[in-house]
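J.: Give me the fold of what follows.
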Amino acid sequence: MLAVVAGGLLALLLALADADPSRRNSWFWLAVGLVSAGTLAWSWLKYGRQPAGVRQNNLWLRASTGRGAVAWVTGLVLTGFYVVLYWFSNDDGQGNFGLLTNLVHPLDGLSQALRARPADQWFLYGTFYTLAVLLMGGRALWKYRHSRYQLIRTVSVMFFQLGFAFLIPGLLQFFQQPEFYFSYFWPLKYDYLFPGTVTSLLQKGGLGVFMVFWGAVMSLVATPVLTYFYGKRWYCSWVCGCGGLAETAGDPYRHLSDKSRVAWRWEVRIIYPVLGLIVAITALLWVHFATGGTLLGAAGNVAAKWYGFAIGSVFSGVIGVGFYPIMGSRVWCRFGCPMAAYLGLLQKHFSRFRISTNGAQCISCGNCSNVCEMGIDVQQYAQRGAPIVRASCVGCGMCSTACPRGVLNLENGPREGRTQASPLIHADSLRILS
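T.: Sure, this is the predicted structure:
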């Protein structure tokens, strides 16, 4: 089945190089069909015919998942694709999208049916992104079919990516309405609360007003409430498209996340300043708007554009996805996402969510730490029976799923239970782990 996938990738290269429109389209759709069929069939052969359960055999010995040659090539290809997508595929006004032209135009028919307009580089990206989530989501369903939590969570991210991040935005354009992603909120979709975006939406009538209302309420009201009851998992592991790609396409690389305290220090040093930066830019733009555009001049818009370039493009795209095979699947979520930082602060200081542990049952196998894509050394908590209350935890539940002894449990309980631990734990140990 991997040969079928390889054949699909070869067909994609032929589509990229073929100047004949008819053959190009045929090669493209053949590539999509072969990659899709091969991925799903391989997933069934690898996981569907074996007993259910998490297996981590030889992950560090494979060239594809142990930072070997295959991993580096994969990382370079992904990084290169994002670089071309962001900076070398702009439409020249005549339907030429640079190096991606031969991949964009085969999607014109689908784009016309969904959006009533020809395809562009962003429609190509959205199609590939959604296809990756769906196909690798199918793989995850086979792999984790023994866990009801993982099955529901995987179906959820597949549903939100297909419906809320692909079909609905396209249909809105079909009916000549603003393109809007109902599953992305400020500060991740930072411009949704910028005065320019808000003003533009309000001029679109009732639907635009609803979009502004939805964005503001979800960001400022619903997010704190939902995080209080369920932790950041309600969004990062169930709804967000970035998290959806990490949990599906990035699943083979989750063990690569750095568990060291040095990595944790860099995480804190980077992610909270990113949050502070977008909060400051948003506030300044609103002050600038309220003063009639006299306070900042062009500085506010320049700052927003540079934020979009450095954080929205380079960090979240090029590094966030391109570095999956080298640094793990949650590089962006862990080090750069302002939404993750916002949710993390709420989770650590106000939420009822925690992962409880039973140290008496822990056999120190290390499975829990190995599968944690957020770089948390879960085993240290489990050995001590300490509850895990970390801002970075996305509540994916993989540590609990991988534990052979049932030591770890995801809970939404009273806040006082978040700090209870075994009486054998020394206070200094709890301080180090927090």
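J.: from here on, contacts and neighbour counts on C-alpha atoms
T.: Noted.
J.: Buried residues in the helix or strand containing residue 136, which are they?
T.: Using DSSP states H and E, residue 136 sits in helix 121-143. For helix 121-143, burial by neighbour count (16 or more other Cα atoms under 10 Å) applies to 121, 123-124, 126-127, 129-143.
J.: Let's see this one next, to set against the first:
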Amino acid sequence: MSELKVGLAGLGTVGAAVFRMLERRKAELEARTGRTLRVTAVAARDRSRDRGLDLGGVIWFEDPVALARDGDIDVFVELMGGDGDPAKAAVAAALDRGIPVVTANKALLAKCGVELAQRAEASRAGLHFEAAVAGGIPIVKTLRESLAGNTIERVSGILNGTCNYILTRMAEEKLSFHVCLGEAQRLGYAEADPTFDIDGFDTAHKLAILTSLAFGTQVDADSIYVEGIRQLTLADLEAADDLGYRVKLLGVAVRTETGIEQRVHPTMVPKHWPIAQVSGVTNAVAVDGDAVALTLVGPGAGGAATASAVVGDLFDVARGARGYTFGLPVAELTKAERAAMQRHEGGYYIRLAVVNKPGTAATIARRMADEQISLESIMQRRPDGAETARVILITYATTEEAVRRAIAAIEADGVISALPQVIRIEKD
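T.: Below is the predicted model:
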């Protein structure tokens, strides 16, 4: 029986989980692929650290690029992270050698995906990345292979477990954003600097990859409109609950008449939607095709879930499966015509902190009417002793551009005392 020699760069939580999974599933993988999958070489920063792994007989490289370039390996697994070197240099070195690469690095793919796909095509090496998006959910293969007979109209989902955990705790336990963020950091769901997660950039990187797979476009994270959850308050989530919605940070890519609209932002979704039921650190991805619509739900991060996706890719490598990185040759990937966010149409939740003076309500109504924005409902609450009232407006379908112009006019009128809150609403 032939052997697939695996070079593993990165022995953190995910790398160690991959090593253990290959050992634990050795017999089953051999039976299904006809090959022995074995880690024969590794690269990691701290050789003295006790990882609970039997590394006897495994060759150790200090430099992951050296492992990729010179190691006696058949496949290179990159689990270091980061959108630059050494991850990029190591992946490029492996592809240039003509050996397949498996990676979980969404930041690298979002920034350099097209370049790396070109290298893979030039050397006829596969670039596999199921673990880069939504952890254990097999969404990459679903879009690239299983739904190849569909024209995809929309891909959307909860792609960041940290944000979903925070929003779930806020809604269910009536806690503030900062309390929930602190708890997420204590439990290891959020980094000491949580900016990448809570400001939406992690979701944007993953969405850029999904957009390429769904619509045959070049990966372009810079073309995504991004809003995070930092500005959300408990009052917003309580209002959503009263209105029959839950708030989720969604990544959305949709085909429109003017191009591909890509956006990441907090969204109110009806409680009965499957995606509204997804809580905690779980991820979910919904795909709407012309023949099939489906929603996939599962663990979006963690050692076991990510390792499962990595080993799935190694399974494909062992069987000799290889295709175009993003489903099409790089030369056929189009530069997506970016649909302006200002043209996004839908309902909106608008929260205003309104000063207590005559004519305020009339001013707000007039500015909305000026932009031809129809209001579905208006709620006003004034906490005891407060000098300002909280006014919540729910609009019928309108455009982002109209909402922004109306709010700018209201601010200029001097009738609100704090920055407005705007959340888009997805309706049946």
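J.: Just give the TM-score of the two.
T.: Superposed pair, TM-score by TM-score structural alignment, normalised by the length of structure 2: 0.25. Supporting alignment: 181 aligned residues with a Cα RMSD of 7.3 Å.
J.: picking up where we left off before, immediately after the helix holding residue 136 of structure 1, which helix or strand?
T.: Where DSSP H and E defines the elements, the next helix or strand beyond helix 121-143 of structure 1 is helix 148-159.
J.: Output the contacting helices and strands for that next one.
T.: Applying 3 or more Cα pairs under 8 Å, 6 or more residues apart in numbering; DSSP states H and E, one finds that helix 148-159 of structure 1 contacts helix 121-143, helix 241-248.
J.: Now with 10 Å, please.
T.: Contacts defined by 3 or more Cα pairs under 10 Å, 6 or more residues apart in numbering; DSSP states H and E place helix 148-159 of structure 1 against helix 121-143, helix 233-236, helix 241-248, helix 398-402.
J.: Okay, angle between that helix and helix 121-143 too, please.
T.: In terms of direction (axes from the mean of the first three to the mean of the last three Cα atoms, to 10 degrees), helix 148-159 of structure 1 departs from helix 121-143 by 160 degrees.
J.: Show me what counts as buried in helix 148-159 of structure 1.
T.: 150-151, 153-159.
J.: And for the closest residue to residue 395 of structure 2 other than its chain neighbours, the neighbour number?
T.: Nearest in space to residue 395 of structure 2, with sequence neighbours left out and distances taken as Cα to Cα, 6 or more residues apart in numbering, is residue 375 at 4.3 Å. Neighbourhood size, residue 375 of structure 2 [other Cα atoms under 10 Å]: 17.
J.: Next, the contact list for residue 375 of structure 2, please.
T.: Counting by Cα atoms under 10 Å, 6 or more residues apart in numbering, residue 375 of structure 2 makes contact with 347-348, 365, 368-369, 393-398.
J.: Using TSV, lay out the buried residues of helix 148-159 of structure 1 together with distance to residue 344 of structure 1.
T.: Shown next, in TSV, are the buried residues of helix 148-159 of structure 1 (distance: Cα to Cα, whole Å):
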residue	distance to residue 344 of structure 1
150	21
151	24
153	19
154	21
155	24
156	21
157	20
158	23
159	24
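J.: Let me know the closest of those residues to residue 349 of structure 1.
T.: The nearest member of the buried residues of helix 148-159 of structure 1 to residue 349 of structure 1, counting by Cα to Cα, is residue 153 at 24.7 Å.
J.: quick one: that closest one and residue 248 of structure 1, what's the gap?
T.: When Cα to Cα, to the nearest Å is the yardstick, residue 153 of structure 1 and residue 248 of structure 1 sit 11 Å from each other.
J.: Next, show the common contact partners of these two.
T.: Common contact partners of residue 153 of structure 1 and residue 248 (Cα under 10 Å, 6+ apart): residue 141.
J.: Touching, residue 307 of structure 2 and residue 78? I think so.
T.: No - the pair residue 307 of structure 2 / residue 78 is not scored as a contact, 11.9 Å apart, by Cα atoms under 10 Å.
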